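Chemist: no sequence for this one, just the structure:
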């Protein structure tokens, strides 16, 4: 109990230690304390001499990280633009739920098959970075299974599970609802990207958080690759809150690592990652860097 002044000193974002609530991110160690992450220049500077690259083996995750998505998720723009829709129901109901038989419309070149399972979701807010739409946060409403498909007719489906009431107009698509860590894979490219979204509504990112990075298969990213989350600049600024330093990139400073992200799913232009280790709070907009091994 006598350690609280020291812990409080590590958390400048906490103005009153009596006002800490469930979900708040609290640092229990000083900034810069991160096991197995070098305290000197970690060799992530893109301008470094390629011949001086470290030849260490791929770091193996120290534990499995599993995250289940129940109410909030992220979907990339490609799947958002090609989503199907709930357009009607067999019974005279306005609000639909588990066990209800419904009708689903679908794109002409994306005909579902009987037995296919999909998520039902509603779009919340779009994720934009650098003037480009990368996808959208969505609310997971439930799941369905296709029961009948006839040519030039709406598909019929049954709602197999519901988190909340489902209405006509809800989107339907292959939404991933379970994220799991994967075996490590050696990095094959040198790339730099940005964290463009996170799974929860928290402002700061901590260990075990699911994040989305604006790099995918087109950039040579594979599941099992690892990114460092980095910033460049003075880590202490008494005039700014920790969250205001997100994306700090003063090229007159060497790189410093805030943590690591394990890639668990890769799309064409978006990757999903699990934050494995953290030494300092991170946020949407922070840079990520991968070095070829």
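Modeler: Received it, and whenever you're ready, just let me know what you need. Note that the structure is a prediction, hence the values are computed from the model and not measured.

Chemist: going by C-alpha atoms from here, please, whenever you check contacts or count neighbours.
Modeler: Noted.

Chemist: what about residue 152, how many residues close to it?
Modeler: 8 (other CA atoms under 10 Å).

Chemist: one more: residue 91?
Modeler: Neighbours of residue 91 (other CA under 10 Å): 10.

Chemist: again, but for residue 233
Modeler: Residue 233 has 15 neighbours, counted by other CA under 10 Å.

Chemist: pretty sure it contacts residue 250?
Modeler: Yes. Assessed by CA atoms under 8 Å, residue 233 is found in contact with residue 250 at 5.2 Å.

Chemist: now the common contact residues for those two.
Modeler: Counting by CA atoms under 8 Å, 6 or more residues apart in numbering, residue 233 and residue 250 have no contacts in common.

Chemist: quick one: neighbours of residue 94, just the number.
Modeler: Residue 94: 11 neighbours (other CA under 10 Å).

Chemist: so who does it touch?
Modeler: 167-168.

Chemist: same deal with the one 4 residues further on?
Modeler: Contacts for residue 98 (CA under 8 Å, 6+ apart) come out as 158-162.

Chemist: tell me the SS of it?
Modeler: Assigned by DSSP: H, G, I helix; E, B strand; the rest coil, the conformation of residue 98 is coil.

Chemist: okay, pairing it with this:
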């Protein structure tokens, strides 16, 4: 079957249709169909993670909890959760956390560990975990499960996981596009039909309808502008029902909170399971630098639960699950005594987690923010010491 876009590599991340996803904590072998990416084991800190002064000895997981929120209840530095999670590798699905699970904070070899209570307290958690041998290497992966506790609220990133992508600027050339709708409508929606111009569409095939957002225009090392990618967003799905010359009738079967306009692209829908890992990034894994270049769905600043775009992708070593600290540039002020112009130090204002990567860009979710996060805010690896 002939594809209608020029470069298929950029569209391998489109899809995840009608799947309920959960980012779940894993320390052993997954059960079920799942795609994963293995990563090198991060360097362990010599000092054990510092617990919060009010950290609970017992916590019952509630519906609506996220792994990040649970981590923050126990630790001063939630990045270090993987160092204290005590998974029991000898029972089925020991790595998944569900609402109603009773988590206990225990001590093993003078280090804090947290595990699920099976009715016999900390003694049972430590005994079942490995008969005295503890290897703390939990990971987070995407699973097709309905009730597991996610790292972050998936409903907040679902649209970007499923329906947004960044492609090469020239990859949409010669792509079929909408030229009109029945009844001379300017806009179309679910249940209506539109006319698509372009070759390569097949009768009976399901297609996606995509709008084009502003391109990502950035500066290279020499200060010259270049197009780093074009953002496209799926607004509808439809089935090709009739062809007349280079015009194809597309019956719209679903629309996604957006109208359908003339000029929108029509491309094959592709389903792909996006792999993910959740662990703090090491400083030597990602090319230094990086900043926030777009705040999705807002013309203002970002805050907790916002989605942002960053100018780092797979070409710079970024992987799904990497966490970055966000630093706001310090003000430029004039010294009142010497009248010199000074740049004040940058300040940490929050942290983000990457959930979808492209070649030179990535989408990230704002985990926490002490102050508004603005375009141009700088990215650094998180500080791993408490």
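Modeler: Received the coordinates, thanks. None of the values given here were measured: they were computed from a predicted structure.

Chemist: mind telling me the TM-score for this superposition?
Modeler: The TM-score (TM-score structural alignment, normalised by the length of the first structure) is 0.57; 220 aligned residues with a CA RMSD of 4.6 Å.

Chemist: what's the closest non-adjacent residue to the spatially most central residue of the first structure?
Modeler: Note on the first structure: the residue nearest the mean C-alpha position is residue 211, at 2.3 Å, using CA atoms, centre = their mean. Nearest-residue entry for residue 211 of the first structure: residue 198, 4.2 Å, with adjacent residues in sequence omitted and distances by CA to CA, 6 or more residues apart in numbering.

Chemist: could you point out the longest helix in the second structure?
Modeler: helix 121-130 (DSSP state H).

Chemist: quick check: that helix aligns to which part of the first structure?
Modeler: Using TM-score structural alignment, helix 121-130 of the second structure corresponds to no residues of the first structure.

Chemist: which strand of the first structure spans the most residues?
Modeler: strand 132-148 (DSSP state E).

Chemist: which other helices and strands contact it?
Modeler: strand 72-76, helix 77-81, strand 117-129, strand 155-162 (3 or more CA pairs under 8 Å, 6 or more residues apart in numbering; DSSP states H and E).

Chemist: go ahead and confirm residue 99 of the first structure touches residue 162.
Modeler: No. Using CA under 8 Å, residue 99 of the first structure is not in contact with residue 162, being 9.2 Å away.

Chemist: and the two? Which one has more around it.
Modeler: residue 162 (18 against 13).

Chemist: and the longest strand of the first structure, what's buried?
Modeler: Neighbour counts over strand 132-148 of the first structure (16 or more other CA atoms under 10 Å) mark 134-148 as buried.

Chemist: can you check stretch 346-362 of the second structure too?
Modeler: 348-362.

Chemist: before we move on, what about stretch 201-212 of the second structure?
Modeler: Using 16+ other CA under 10 Å as the test for burial, stretch 201-212 of the second structure gives 201-202, 206-211.

Chemist: which of those residues sit farthest apart?
Modeler: Greatest spatial distance among those (CA to CA): 202 and 211, at 20.9 Å.

Chemist: show me the contacts for the aligned residue in the second structure for residue 143 of the first structure.
Modeler: Matched to the second structure by TM-score structural alignment, residue 143 of the first structure sits across from residue 236. Residues in contact with residue 236 of the second structure, defined by CA under 8 Å, 6+ apart, are 189-190, 208-210, 252-256, 258, 260.

Chemist: and the closest residue to residue 352 of the second structure other than its chain neighbours, what element?
Modeler: Among residues not flanking residue 352 of the second structure along the chain, residue 366 sits closest, at 4.4 Å (CA to CA, 6+ apart). Assigned by DSSP states H and E, residue 366 of the second structure belongs to strand 362-369.

Chemist: tell me the helix or strand right after that strand.
Modeler: Using DSSP H and E, the helix or strand that directly follows strand 362-369 of the second structure along the chain is strand 378-380.

Chemist: can you list contacts of that next one?
Modeler: For strand 378-380 of the second structure, the surrounding residues in contact (CA under 8 Å, 6+ apart) are 283, 288-292, 324-329.

Chemist: from residue 231 of the first structure, how far out is the alignment partner in the first structure of residue 371 of the second structure?
Modeler: Aligned counterpart of residue 371 of the second structure in the first structure: residue 280 (TM-score structural alignment). Applying CA to CA, to the nearest Å, the value for residue 280 of the first structure to residue 231 of the first structure is 11 Å.

Chemist: ok, the residue nearest to residue 352 of the second structure - how many residues close by?
Modeler: Neighbours of residue 366 of the second structure under the rule other CA under 10 Å: 23.

Chemist: could you check how far it is from residue 274 of the second structure?
Modeler: Separation of residue 366 of the second structure from residue 274 of the second structure (CA to CA): 19 Å.
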